[in-house]
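Trainee: This is a predicted model, with the sequence first.
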Amino acid sequence: MRICMLLDAAYPTDIRVAKEARALVDDGHTVFILSRAVDDRPQREEVDGSVVVRRQLANSEVNRGLGGVVRGLVDLVTDVRRVWVDEAGSLVELEGIDAIHVHDLPLANTGLAIGDEYDIPVVLDLHENWPEAVRQYRAGHSPRNFLNPRYVASRLTTPIVRLKRIERQAVRRADRVIAVVPEGRDHYIYDCGADASDVFVVSNVVDLDTFDGEADPVPGYEDQFVVSYVGTLGGGHRGLDTVIRAVPHVVDDVPSLRIVIVGDGSDYKRELERLTADLGLENVVEFTGRVPFDDVPKYVAASDVCLVPHRDNGHTATTIPHKLFQYMAVRKPVIVTNVAPLGRVVDETESGLVVPAGDVVAMADAIQRLSDDPALCDRLGENGREAVETKYNWAVESEHLLDMYRDLERETAPSAQEVASSP
């Protein structure tokens, strides 16, 4: 099939999108990725076999002047971004696109409008429970954001109740829906009313061909017991404040303890830095900031234990981060919270310890237990590596995506009677 992906971001930046595009190309499909323009990248180029088409598509770029304001209002009311419809429509006509693959909810109705206009199927790839993700991010925003008129307008025009309505309607209309975990699939079926036969799971597992599970550790941590978190610091639902609050309960018994938080974020990172200072833990808790993706395996390799301390909510309960499987690929024991997808995977694979979300004492006890028992750390780490080698890897998981497209291709292929009757 000739597939047009819609990505409301710069590309290549998203691990999930890159993995899916490569898998589809390797299976014989032709993939176009329509994404936002990037200053230093060409408008059209080939990346790992996919054709990336970059255009000025951000609302701030296209909705300028009086005409732009009117266009923006129409887009807002209909939840369909006409500039995306026009650009994707050009690709459909010029390249003979057979299917639209939409990444995440904000472009769902836009993708569905393209599908309706050109009578082609639409795949809705929901990386997360978008309404609940927005709820969590907004909860962590600084009050000073309300001084920004654009932010206020966004809050007023996209309340959570509207986002949930868009989600329900979109998953019912799409030809196929992709969830990240079985818990997410259940949400789209039972909470949103999607047809169970149309909802598939393609998880955020590790690609062992591109992620270096044997990386050399970043230097400087040789004499420390390193407990790390690697990833975006995008909001309080990450649960890292629980980890920092746990440190005073365990640092006297583990004097070599070093908490290393790798990644960046705005408001929540500042909140964590203030908490660290208030508790006098600047010599124990380190914030590295953003690091190149190629350095991520090196920080994981330097760690003794790795963390996914999510709080339990509608967002975290219906998705799972790449980082869990990346940790496992480097043979690191993990501490995760009892959020459904995390607890399910770690319990099944016996790759780490599961603690109640938000429980400071339980987090401290888990760190203490692993510090006291190197043999347990080794066993849990080896279990994790075995799990990603045999099940939780992209070579296995990508077959779910490819099977879905094979099924869609059979469903949309013209019948022999239609072929015979065509001029």
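Mentor: Noted; the coordinates are in hand. Numbering: from 1, shown residues only.
Trainee: From here on, just use CA atoms for contacts and neighbour counts.
Mentor: Noted.
Trainee: Just the strands from the chain, written as ranges.
Mentor: Using DSSP state E, the strands found in the chain span residues 2-7, 30-36, 44-47, 50-55, 99-103, 122-125, 176-179, 199-201, 225-230, 257-262, 285-289, 305-308, 334-337, 352-355.
Trainee: tell me what the third one is packed against?
Mentor: Helices and strands touching strand 44-47, as assessed by 3 or more Cα pairs under 8 Å, 6 or more residues apart in numbering; DSSP states H and E, comprise strand 50-55.
Trainee: how far off strand 2-7 does the strand it packs on point, in degrees?
Mentor: 50 degrees (axes from the mean of the first three to the mean of the last three Cα atoms, to 10 degrees).
Trainee: list the contacts for the closest residue to Gly231 other than its chain neighbours?
Mentor: Leaving out its chain neighbours, the residue that sits closest to Gly231 by Cα to Cα, 6 or more residues apart in numbering is Gly263, at 5.0 Å. By Cα atoms under 8 Å, 6 or more residues apart in numbering, Gly263 lies in contact with Val230, Gly231, Thr232, Leu233, Phe287, Thr288, Gly289, Arg290, Val291.
Trainee: from those residues, which two are the most distant?
Mentor: Leu233 and Val291 (12.8 Å; Cα to Cα).
Trainee: Below is structure B, check it against A:
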Amino acid sequence: MKILFPYLARWRSANRSRYHQLLSHLCDFGHQIYVLNAPTMAINDISAKDVSGQDDALPSGMTVGELNTPELLRTFWTTPIRRTKLLKKGLVSITSISQIRRFIEKENIDVLLLYNLPQVPLLHLVECRTHFDLADDLVAMMEVEDGFTAKAGGKLLARIVQTHMISKADTVTVASSILEDQIEREVLMLPNGADCEYLDEVDGNRWRSKGLGPTVGFVGAFEYWVDFDLVIQVARKLPGVHFVLVGSGRRYDYVRQQVDLLGLRNVTLTGALPYDQAMSYAAGMDVCILPFNHGPVADGSCPLKLFEYAALRKPIVSTSTQEVMKIGEGWISFADNPEDFAGAIEAFLADSSAASFSAGTGRALVEQRYNWKLLARQFESLLLNGAVTDLEASSARGKILEELES
């Protein structure tokens, strides 16, 4: 099977997305993947820029190229102008139609993988099967990121476009049960996961060797759906605990300013790091956190870092967003204010048995349900056959568990 993935970001950015995981595993299964990048965007978004030191090695069967963007549009794309992100991505999609058509014909592509609303022009202009992956509540994200456009009718238009893409694509996946409940047609709920085998090889001693005492950490995007004000308040309440915040994004400068202003010597900001380095920091943490803001964006999210923390056998403290509560009932500690959040962290640091239970339960859950090999097998079956039955999913799960045990 040959899959073409027009990516409206940079494949070698610091953002190791679900598409990196799913498509890399499909390569391992013998399929061919073609990724076409959008140009680098001049905003503080970890997915919009290549990161220095990111592993350049690609899995066998994967090719990464560039979308051919006209010079005028490339200039517009790289100019930081507020409220133009969706417009830029839409224009890139429109101007790439001819290139994508030719690519599909030349390489005999079987499936065109789409994932974002600005890609709607590509849906009807190709001679192959189309798949739409809904990983986030895109309408809610648009409303938060561009409230002016949303109020001017953009939200209604975005809802219409999303509904159209879901209804017209040959197959559809969603990343969370919250998103699945919003859709009328039959879809495959394909959550995020973790690569246990890879993470088992990650060494956390680089951070532990610094000898800074108990460590609490966050790895991810510094974006509006993360409650960094909560993290800062918790760090102030726990001066004897070191907080490591790994990543970058549009909120990074604000967080850095607050840390400096308050003189928080127990907070370390690493900035954007290659994936292997980010995971080495996570492996050295005693407790990992998911401090999301409440709202439809976070409620409908199936956080990839949740499963990576769990695969690394870390106890987790999270705010009580809907999808995370469904997944983490009974083993994740939930708190929504600075006092309770700090208390949950202290409880894990003080009670090794509670921390071990959370860590062990999370790891077992990832192995059994949220392992990328299993998820990629289900995705493969959907793309090949148009559906994944419960029997197929169970068979795939059994096959993965056998591989893990051998």
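Mentor: That came through, no problem. These numbers come from a predicted model, not from an experiment.
Trainee: quick revisit: ok, Leu233 and Val291 of structure 1, which is more surrounded?
Mentor: Each of Leu233 of structure 1 and Val291 has its neighbours counted (other Cα atoms under 10 Å); Leu233 has more, 24 against 14.
Trainee: Show me what that one lines up with in structure 2.
Mentor: Aligning on TM-score structural alignment places Leu233 of structure 1 opposite Phe222 in structure 2.
Trainee: Cross-check the contact I'm expecting between its match and Gly249.
Mentor: Yes - assessed by Cα atoms under 8 Å, Phe222 of structure 2 is found in contact with Gly249 at 4.4 Å.
Trainee: that older thread, looking at the contacts of Gly263 of structure 1, spot the one nearest Val355 of structure 1.
Mentor: Once Cα to Cα is applied, the member of those that ends up nearest Val355 of structure 1 is Val230, at 18.7 Å.
Trainee: The closest one contacts Lys298, correct?
Mentor: No - counting by Cα under 8 Å, Val230 of structure 1 stays clear of Lys298, with 10.9 Å between them.
Trainee: Looking at those two, which is more packed in?
Mentor: Legend: neighbour count by other Cα under 10 Å for Val230 of structure 1 and Lys298, higher for Val230 (24 against 19).
Trainee: list the contacts for the more buried one?
Mentor: Residues near Val230 of structure 1 by Cα under 8 Å, 6+ apart: Ile261, Val262, Gly263, Val296, Val300, Lys323.
Trainee: same thing but at 7 Å, please
Mentor: With contact set as Cα atoms under 7 Å, 6 or more residues apart in numbering, Val230 of structure 1 has these partners: Ile261, Val262, Gly263, Lys323.
Trainee: my guess is Val285 of structure 1 contacts Val262, does it?
Mentor: No - contact criterion Cα atoms under 7 Å: Val285 of structure 1 and Val262 do not qualify, at 10.9 Å.
Trainee: So between those two, which is more surrounded?
Mentor: Val285 (23 against 20).
Trainee: out of everything not next to it in sequence, what's closest to the aligned partner of the more buried one in structure 2?
Mentor: In structure 2, the residue matched to Val285 of structure 1 (TM-score structural alignment) is Val267. In space, and not counting its chain neighbours, Val267 of structure 2 is closest to Phe243: 4.7 Å by Cα to Cα, 6+ apart.
Trainee: residue in structure 1 matching that neighbour?
Mentor: So Phe243 of structure 2 corresponds to Ile259, using TM-score structural alignment.
Trainee: How about Arg185 of structure 2?
Mentor: That one, Arg185 of structure 2, aligns with Asp195 by TM-score structural alignment.
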